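> quick one: sequence and predicted model below, then my questions.
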Amino acid sequence: MKNNSTKSLVTAGLCIALSQILSYLKVLEMPQGGSVTCGSMVPIILFALIYGMGPGLLAAFVYGLLQFVLGGVFSLHPLSIIIDYLLGFGVLGFAGIFSAKKNTISATLGALLASCLRFVMVVLSGAVVWKAYAPEGMNPWIYSITYNASYMIPETILTVILVALLFKRVYKFMK
């Protein structure tokens, strides 16, 4: 049993590190934050799918913390640190809800759920914390949905496709 927990801890560290590295490879970067990356959410989601929701949430939370600390970004309010980073990336661990069935369909659904939850968090942050960036007279919720969808939809599509393609191959090595 101890060997299994050591392996999962090492795997979590590798997935967090790989996600962090991939987050620096940006296809598109938005002016007020957010970007389309080369699959930066994929390693964390794969970890959650293979090891379960509890370990997945912990790994995703640590990844969110690293995104804030190493991202070189500023924050308007402490609430944005919590919503944009800790919860915003932490929700990726919810992909682990689909960890019981080790198949591509469940993995795809897990990736979709995790990406959608991340979208919810960035929209919430945009409407509550970053509402000053909304054009005058525009509803901050509409602005936040529109702004964040512009990068989260492509990021979600890329993430779901990569998880679907990689899950079976990666599962053999990670478990």
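Cool, got the structure. Numbers count the residues shown, from 1 in each chain.

> when you work out contacts or count neighbours from here on, use the C-alpha atoms and nothing else.
OK.

> helix/strand/coil for residue 100?
coil (DSSP: H, G, I helix; E, B strand; the rest coil).

> which residue ranges form the helices in the chain?
Taking DSSP state H as the criterion, the chain contains helices spanning 2-23, 42-51, 53-70, 78-80, 88-90, 104-128, 140-174.

> tally of neighbours for the residue lying closest to residue 13 once chain neighbours are set aside?
Nearest non-adjacent residue to residue 13, counting by Cα to Cα, 6 or more residues apart in numbering: residue 59, 7.8 Å away. Residues lying near residue 59 (other Cα atoms under 10 Å) number 26.

> how far away is residue 59 from residue 93?
According to Cα to Cα, to the nearest Å, residue 59 and residue 93 sit 7 Å apart.

> structure two is appended below for comparative analysis:
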Amino acid sequence: MNTRRLAEIGIAIALAAVLSLLRVKLPHLLYGGSISLHMLPILMIAVRHGVRAGVLAGTAYGFVNLLLTPYIVHPIQMALDYPVAFGCLGIAALFGRAPLALWRLAAGVGAACALRLVAHVVSGFVYFSDLAPEGTPAWSYSLAYNSSYLIPETLLTLLVGLPLARRFAMRGGLATQPAPETFP
């Protein structure tokens, strides 16, 4: 990995940290979760430089996010909710990086955010199941809780990110080279 790419990753992590502080805290989420654009810089790194750089940026940002807003009940929960969940954002590049294929970018972002959701749901099921209302299965409680902020956050990221991707693509800056075709 070259110096320029590492510098871009560092800038993206810093920007994600700032964006995480500019968030909408939802009153019904007593145990964490908010809506912000903090995923956008990490996803842009993945789309621009590929899965490896995206996973690296996401994992590193997960640790930064842990420092900014820690909520730890167990080391495995900490790993799932921070470095693993944000590291999943790196797979956004699997669907291709071709500048004109915005639907592929949207699919990649959706898949990456879905994997992030899985990490949070597993963490919630294992470590926060006692918070589920009586009679509510822990899986469905964890899925509903985490979806209540991750789905709107994903939609907001797509709403802002796709026009940005189009703008970068017009300037030739979205991808340094087209990614190999992974899917038809």
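On my side now, so go ahead. Since the structure is predicted, the reported quantities are computational estimates derived from the model, not experimental observations.

> got a TM-score for the pair?
In this superposition the chains share a TM-score of 0.90, using TM-score structural alignment, normalised by the length of the first structure; 170 aligned residues with a Cα RMSD of 1.6 Å.

> between residue 59 and residue 93 of the first structure, what contacts are shared?
Taking Cα atoms under 8 Å, 6 or more residues apart in numbering as the contact rule, residue 59 of the first structure and residue 93 both touch residue 44.

> equivalent range in the second structure for stretch 53-60 of the first structure?
Stretch 53-60 of the first structure corresponds to residues 51-58 in the second structure, going by TM-score structural alignment.

> tell me roughly how far that stretch lies from the first structure on average.
Following the fit onto the first structure, the mean deviation recorded for stretch 51-58 of the second structure is 0.6 Å by mean Cα distance after the TM-score superposition for the first structure.

> next: stretch 3-11 of the second structure.
Once superposed with the first structure, the aligned residues differ from stretch 3-11 of the second structure by a mean of 0.9 Å; criterion: mean Cα distance after the TM-score superposition for the first structure.

> list the buried ones in that stretch?
8-9, 11 (16 or more other Cα atoms under 10 Å).

> nearest to residue 81 of the second structure among these?
Residue 81 of the second structure lies nearest to residue 9 out of the buried residues of stretch 3-11 of the second structure, by Cα to Cα, at 20.6 Å.

> what does that closest one correspond to in the first structure?
Under the alignment (TM-score structural alignment), residue 9 of the second structure pairs with residue 12 of the first structure.

> for its match, which non-adjacent residue is closest in space?
Excluding its sequence neighbours, the residue lying closest to residue 12 of the first structure (Cα to Cα, 6+ apart) is residue 59, at 6.0 Å.

> same check on residue 55 of the first structure?
Of all residues not flanking residue 55 of the first structure in the chain, residue 48 sits nearest, at 6.6 Å (Cα to Cα, 6+ apart).

> ok, the one you found touching residue 90?
No. Taking contacts as Cα atoms under 8 Å, residue 48 of the first structure lies outside contact range of residue 90: 11.0 Å.

> between the two, which is the more surrounded one?
Per other Cα under 10 Å, whichever of residue 48 of the first structure and residue 90 has more neighbours is residue 48, with 31 against 27.

> who's in contact with the more buried one?
54-57, 92-96, 99.

> out of the residues you listed, who's nearest residue 40 of the first structure?
Checking these one by one against residue 40 of the first structure (Cα to Cα), the nearest turns out to be residue 92, at 11.1 Å.

> any idea how far the aligned residue in the second structure for the closest one is from residue 47 of the second structure?
In the second structure, the residue matched to residue 92 of the first structure (TM-score structural alignment) is residue 89. Noted for residue 89 of the second structure: a distance of 10 Å to residue 47 of the second structure, by Cα to Cα.
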